[in-house]
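Trainee: make a model of this:
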Amino acid sequence: MNATLESLVVRCEDTLCDEVDDEIVAMNLDNGAFYGLSPVATDIMKFIELPRRAREIRDHLLSRYQVDTKTCETQLLSLLDQLVAEGLIECRDDDAGSGGDSL
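Mentor: Model (predicted):
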């Protein structure tokens, strides 16, 4: 499944995150892999301490970085897909248990 702007983005329970020198280092407990995240990925992981819609993440990034909307969306969705593939986050397209948009 590919992330969409309506996807609910949630950190996986099996992911440990810690901040080192202003960047997050993450560990997937399932496979034991460590990841050093880029500054933008770090920003995203901090922002999703509570589940967020991908469009909320996009809006957050647009307010912090000088990037056009289309580029931001394209790169964000690609990054979310990578983080899903590594088991660090989940992207859910349903509202089950999410409480809708009032997070």
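Trainee: please count neighbours and contacts with C-alpha atoms only from this point.
Mentor: Noted.
Trainee: so how far is Leu5 from Lys70?
Mentor: Distance, Lys70 to Leu5, by CA to CA, to the nearest Å: 12 Å.
Trainee: next up, for comparison:
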Amino acid sequence: MKITFSDCVVVPDGVLISQLQQESVILNLESEAYFGLDDVGTRFLTVLTSSDSIAAAYEKLRAEYDVDAEVLRRDILDLVDKLIDQGLLIHT
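Mentor: Prediction:
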């Protein structure tokens, strides 16, 4: 299923997020898949999982970062796709 900006993403049951300083490690306890995020990726994940939609997260992140709109859009969708593929996020 294709991800759209109207979708919402959540951390599924069985996935742990551990933060150390400004970085994060996300671990799926069932599959043992894990993913490391730097400070920017951690901020993206925090905003994505606390927003009503990917579009709302995009708007918030666009206000925070001085980045080309299309680059931000692509970076958000790339991160979401990778985390969903690893079973570390689900979209609704």
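Trainee: strands of the second structure, start to end?
Mentor: Along the second structure, the segments classed as strands by DSSP state E run 9-10, 15-20, 23-28, 34-37, 90-91.
Trainee: need the contact partners of the second one.
Mentor: Spelled out, it's strand 15-20 of the second structure. Outside of strand 15-20 of the second structure, the residues within contact range by CA atoms under 8 Å, 6 or more residues apart in numbering are Ser24, Val25, Ile26, Leu27, Asn28, Leu29, Leu88.
Trainee: quick one: it aligns where in the first structure?
Mentor: On the first structure, the counterpart of strand 15-20 of the second structure by TM-score structural alignment is residues 15-20.
Trainee: mean shift of the longest helix that the first structure contains relative to the second structure?
Mentor: With secondary structure taken from DSSP state H, the first structure has its longest helix at helix 69-85. Average distance, helix 69-85 of the first structure versus aligned residues of the second structure after superposition (mean CA distance after the TM-score superposition for the first structure): 1.1 Å.
Trainee: show me what that helix is packed up against.
Mentor: helix 54-64, strand 89-92 (3 or more CA pairs under 8 Å, 6 or more residues apart in numbering; DSSP states H and E).
Trainee: most neighbours per residue, which of these?
Mentor: Greatest average neighbour count among those goes to strand 89-92 (a mean of 21), per mean count of other CA atoms under 10 Å.
Trainee: chain center to it: distance?
Mentor: 8 Å (CA atoms, centre = their mean, to the nearest Å).
Trainee: could you list the buried residues of the match of strand 15-20 of the second structure?
Mentor: Thr15, Cys17 (16 or more other CA atoms under 10 Å).
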